[in-house]
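>>> Structure for this input, please:
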Amino acid sequence: MKTLMLSPLEKACLQWVSKGRTAVEIALLEGKSVIEIELCLGRALTALGAQSMMEALKKASGPDT
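The predicted structure follows:
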């Protein structure tokens, strides 16, 4: 996973999404609000230049990890 562009929470959220977790589940697991998680995932999309969560997951786990 690309580490320079993402915060620790952004990386954790993407890892949870890759395991099929929803924003509500991630919020409970991370001790954050659902809004915080949704904003975090949005920042991760922007940081990775992705248009979708699937694209973000592919980019985050790309060959330059």
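>>> use CA for all of it now, contacts and neighbours both
OK.
>>> Now the helix ranked longest in the chain: buried residues?
The helix that spans the most residues within the chain, counting by DSSP state H, is helix 34-48. By neighbour count on 16 or more other CA atoms under 10 Å, the buried set for helix 34-48 is 34, 37-38, 40-42, 44-45, 48.
>>> want to put them side by side, so please do this one too:
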Amino acid sequence: MLSPIEKSCLRWVSEGRSVAEIALIQGKRIPEVEQSLARALEALGAKSIEEALRKANISISK
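You can find the predicted model right below:
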């Protein structure tokens, strides 16, 4: 189960946003966003962001 911040960070990544941009959007520090993404990967048992997006059923926006 992903936390709301983990889901949100994954969604922003799927839209092509950088960690710095996500931090600004979320009002968080860069290390907090990096930690949220790392926790999301661990929770989903994913080895990459792409795999995490697939497992979370989040499509990549282009």
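>>> Quick check: the longest helix of the first structure compared with the second structure, mean distance?
Following the fit onto the second structure, the mean deviation recorded for helix 34-48 of the first structure is 0.1 Å by mean CA distance after the TM-score superposition for the first structure.
>>> quick one: that helix to chain centroid distance?
What separates the centre of helix 34-48 of the first structure from the centre of its chain is 6 Å, taken as CA atoms, centre = their mean, to the nearest Å.
>>> just stretch 47-62 of the second structure next, same as before
Relative to its parent chain, stretch 47-62 of the second structure has a centroid offset of 9 Å by CA atoms, centre = their mean.
>>> Same check on stretch 29-49 of the second structure?
Distance, centroid of stretch 29-49 of the second structure to centroid of chain: 6 Å (CA atoms, centre = their mean).
>>> okay, the longest helix of the first structure sits on what stretch of the second structure?
On the second structure, the counterpart of helix 34-48 of the first structure by TM-score structural alignment is residues 30-44.
>>> which residues does the residue nearest the centre of the second structure contact?
For the second structure, the residue nearest the mean C-alpha position is residue 10 (2.6 Å; CA atoms, centre = their mean). Neighbouring residues of residue 10 of the second structure by CA atoms under 8 Å, 6 or more residues apart in numbering: 37, 40, 49, 53, 58.
>>> export those to JSON lines and tack on distance to residue 26 of the second structure?
Shown next, in JSON lines, are the contacts of residue 10 of the second structure (distance: CA to CA, whole Å):
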{"residue": "37", "distance to residue 26 of the second structure": "13"}
{"residue": "40", "distance to residue 26 of the second structure": "16"}
{"residue": "49", "distance to residue 26 of the second structure": "19"}
{"residue": "53", "distance to residue 26 of the second structure": "19"}
{"residue": "58", "distance to residue 26 of the second structure": "19"}
